[in-house]
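*Asks:* no sequence for this one, just the structure:
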């Protein structure tokens, strides 16, 4: 089986994900696509990409800060990957999408008094958790990433919503910037490529 190598060393997410997706969906025959990256966040994002494309993937540690994720695509998987990629384009151009998405880019609600804003955010999350209709996904970026981490005043509400099926995604670059990658306790660490695709596919995006 042919092997294609994608060198994404030194690339910041979502670039490794974009490079891998292009390589896999461009296949016209069974092959392996071996993607080289230098951080574990990219490894996890690449594994989720493989799942979304319907192909299998295996990870390996080559050395310090050197990892590979190898996509194994047979003929059927290639068709599935191409179909998934095409559907993403359709969704991005459509007025309908996957559902209700909340995009939260701050740890406080509103502008002005941050102490009041923190209390408002806590109240908002409790109210959202108690609502009859929950969002399908909640995206956290910039200082909003702090809300999904250890010590967050709204962590209990987020974990409760996650148990109800709400998908919680935190920007990996943001988590890294604030030193929170090992402290995220609700949902998954995601990337901007995945966040953009989620917002494009949503039927409604509520920004906080």
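*Replies:* In hand now; what should we look at? Note that the structure is predicted; figures quoted are calculated from it, not measured.

*Asks:* rest of the way, CA atoms for contacts and neighbours
*Replies:* Noted.

*Asks:* Could you grab the helix/strand/coil label for residue 139?
*Replies:* At residue 139 the chain is in strand, as set by DSSP: H, G, I helix; E, B strand; the rest coil.

*Asks:* measure stretch 163-175 end to end?
*Replies:* The first and last residues of stretch 163-175 sit 22 Å apart, counting by Cα to Cα, to the nearest Å.

*Asks:* Give me the buried positions along that stretch.
*Replies:* 166-175 (16 or more other Cα atoms under 10 Å).

*Asks:* where's it relative to the chain centroid, distance-wise?
*Replies:* The chain centre lies 7 Å from the centre of stretch 163-175; the measure is Cα atoms, centre = their mean, to the nearest Å.

*Asks:* which residues sit against that stretch?
*Replies:* By Cα atoms under 8 Å, 6 or more residues apart in numbering, the residues outside stretch 163-175 that reach it are 13, 41, 134-143, 145-146, 148, 158, 162, 181, 184, 186-192, 195.

*Asks:* Can you list which of these are found in helices?
*Replies:* Counting by DSSP state H, the part of those found in helices is 41, 158, 162, 192, 195.

*Asks:* Highest neighbour count among the residues you listed?
*Replies:* When neighbours are counted by other Cα atoms under 10 Å, residue 158 leads the ones in helices among the contacts of stretch 163-175 with 25 neighbours.

*Asks:* want to compare, so here's the second one:
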């Protein structure tokens, strides 16, 4: 038993960092701190959320590239609730690989103006889901959504900050002459797009 516990979760996939940290919290004698090292922002967000849910004071610090320290402090009088640590959940659950495939800047057929409004609403709705996608793929007309001037840019940046992989087809960016306008995520190719779709457990096409 201890009042200060160090947890090394570097290189661990979700939900292992949360599981290890929950176990360490239960090892504390009364008030104390658990300091966990992780290598990605998704783990940082998951630990922060879990810490607040358990009544802890939470602070975090980026120590370097892909290196973060999360400190959970348990105040006097607070006990971490019992329960199976395996029940811990992630923003991007490991057991599912949800991919959203976007091939146009408009949703549906008919009015393009309406379709663009619907697409903006759809991307915002994605940010509000309990389960976020692992990857969002943008190609053909959908490439415009990840570039400067896109009405979806703020929401896509928010998703990227939470660990969602945003990938846009480089051939499509070049075709439309907007390669220098990419504002969120990374450039990809058709091989990777095919690979992501084949590996997906679920694919959503708005």
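*Replies:* Done, it's in. Computed from a prediction, not measured in an experiment: that's the story for all the values here.

*Asks:* count of residues packed around residue 151 of structure 1?
*Replies:* 13.

*Asks:* quick revisit: make CSV from the buried residues of stretch 163-175 of structure 1 and add distance to residue 93 of structure 1 to it.
*Replies:* Output for those, formatted as CSV (distance: Cα to Cα, whole Å):
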residue, distance to residue 93 of structure 1
166, 24
167, 23
168, 24
169, 23
170, 25
171, 24
172, 26
173, 27
174, 28
175, 30
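
*Asks:* Of all pairs in those, which one is the farthest apart?
*Replies:* Across the buried residues of stretch 163-175 of structure 1, the longest distance by Cα to Cα is 21.8 Å; it joins 166 and 173.

*Asks:* chain center to the longest helix along structure 1: distance?
*Replies:* Determined from DSSP H, the single longest helix within structure 1 is helix 75-93. Distance of helix 75-93 of structure 1 from its chain centroid, counting by Cα atoms, centre = their mean, is 18 Å.

*Asks:* Matching residue 131 of structure 1 against structure 2, which residue comes up?
*Replies:* Here residue 131 of structure 1 is matched to residue 129 in structure 2, going by TM-score structural alignment.

*Asks:* Am I right that its match falls within a strand?
*Replies:* No - the assignment for residue 129 of structure 2 (three-state DSSP) gives coil, which keeps it out of a strand.

*Asks:* can you tell me which residues contact it?
*Replies:* Per Cα under 8 Å, 6+ apart, neighbours of residue 129 of structure 2: none.

*Asks:* any idea how far it lies from residue 181 of structure 2?
*Replies:* Distance, residue 129 of structure 2 to residue 181 of structure 2, by Cα to Cα: 28 Å.

*Asks:* same thing with residue 33 of structure 2?
*Replies:* From residue 33 of structure 2 to residue 181 of structure 2 the distance is 45 Å (Cα to Cα).

*Asks:* Just give me the match in structure 1 for residue 193 of structure 2.
*Replies:* Mapped onto structure 1 by TM-score structural alignment, residue 193 of structure 2 lines up with residue 195.

*Asks:* same question, residue 140 of structure 2
*Replies:* Taking TM-score structural alignment for the superposition, residue 140 of structure 2 sits opposite residue 142 in structure 1.

*Asks:* All the strands of structure 2, residue numbers only.
*Replies:* Listed in chain order, the strands of structure 2 (DSSP state E) span 2-8, 28-38, 57-64, 67-74, 98-102, 135-138, 165-169, 186-188, 202-204.

*Asks:* I'd like the ones you listed laid out as JSON lines, including distance to residue 44 of structure 2.
*Replies:* Listed next are the strands of structure 2 as JSON lines, based on distance: least, Cα to Cα, whole Å:
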{"stretch": "strand 2-8", "distance to residue 44 of structure 2": "13"}
{"stretch": "strand 28-38", "distance to residue 44 of structure 2": "7"}
{"stretch": "strand 57-64", "distance to residue 44 of structure 2": "8"}
{"stretch": "strand 67-74", "distance to residue 44 of structure 2": "7"}
{"stretch": "strand 98-102", "distance to residue 44 of structure 2": "21"}
{"stretch": "strand 135-138", "distance to residue 44 of structure 2": "19"}
{"stretch": "strand 165-169", "distance to residue 44 of structure 2": "16"}
{"stretch": "strand 186-188", "distance to residue 44 of structure 2": "22"}
{"stretch": "strand 202-204", "distance to residue 44 of structure 2": "25"}
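
*Asks:* quick one: which of these is nearest residue 108 of structure 2?
*Replies:* strand 98-102 (11.4 Å).
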